[in-house]
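# here are the coordinates; sequence isn't available:
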């Protein structure tokens, strides 16, 4: 085995064996919506910011590890430049953000894994 393969195997083994304390930050953009998790350095929180002035709300849809079948929705109806945060809970493992469009399909980011 070459030295490069040995080092790669050792790093992979270490990465799998040592759990991380924090999740990597994941950002999502959909229309005028910007969302991210973890929010406030808490893997159980998501945030969604309204970056448009179209008058439509934005939302983050997400799933938690303790209720994997339950889709939750965080709405931000507060207007341009504002950010809403979800309540704390189990780790958020999948989410997307959307800019609500009344009468037409929403502009969504697509699902992100965190």
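Arrived safely, thanks for sending. Everything numeric in this text was worked out from a predicted model, so none of it was measured. Numbers count the residues shown, from 1 in each chain.

# hey, let's count contacts and neighbours off CA atoms from now on
Noted.

# and the helices in this protein?
3-17 (DSSP state H).

# and the strands in it?
For the chain, the strands defined by DSSP state E occupy 26-30, 33-37, 47-50, 58-64, 67-76, 83-85, 92-99, 107-108, 112-113.

# looking at those strands, which is nearest to residue 12?
Checking the strands of the chain against residue 12 by CA to CA gives strand 112-113 as the closest, at 20.3 Å.

# what residues does the closest one touch?
Strand 112-113 is contacted by residues 26, 28, 93-96 when judged by CA atoms under 8 Å, 6 or more residues apart in numbering.

# among these, which two are most distant?
Every pair of the contacts of strand 112-113 checked by CA to CA; the farthest is 28 and 93, at 13.3 Å.

# below is an additional structure, to be compared with the one above:
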């Protein structure tokens, strides 16, 4: 390889590296979501964590709830999928401040609700 072509390869590699770093650095908005689970039922954030979707994945007649906290809120919010019809039956919240923690609960007849662990915004 000549000295000229070697420099060209190094420049091209360096330019690709710079483009990658700048692309990662400039993309400051979150490009992923986070999930909370309870058995097969789940909740997920989207739209930069400003909205929540809760999905009942079991056809067991039990209602499913996403309980979540938004930044600057003084109390939690609740999003219910009440029909218990599953699978992949989802309800969607409106927008608001970013959700920083959430969990999924399943309402059970004549028993305490079953709740999964809290999931926190990364």
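In hand now; what should we look at? Predicted, not measured: the structure shown is a model, and the values here were computed from it.

# re earlier: in JSON lines: the strands of the first structure, plus distance to residue 18 of the first structure and mean neighbour count.
Below are the strands of the first structure laid out as JSON lines (distance: least, CA to CA, whole Å; neighbours: other CA atoms under 10 Å):
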{"stretch": "strand 26-30", "distance to residue 18 of the first structure": "21", "mean neighbour count": "19"}
{"stretch": "strand 33-37", "distance to residue 18 of the first structure": "22", "mean neighbour count": "26"}
{"stretch": "strand 47-50", "distance to residue 18 of the first structure": "28", "mean neighbour count": "27"}
{"stretch": "strand 58-64", "distance to residue 18 of the first structure": "22", "mean neighbour count": "24"}
{"stretch": "strand 67-76", "distance to residue 18 of the first structure": "24", "mean neighbour count": "14"}
{"stretch": "strand 83-85", "distance to residue 18 of the first structure": "30", "mean neighbour count": "19"}
{"stretch": "strand 92-99", "distance to residue 18 of the first structure": "19", "mean neighbour count": "25"}
{"stretch": "strand 107-108", "distance to residue 18 of the first structure": "34", "mean neighbour count": "19"}
{"stretch": "strand 112-113", "distance to residue 18 of the first structure": "20", "mean neighbour count": "14"}
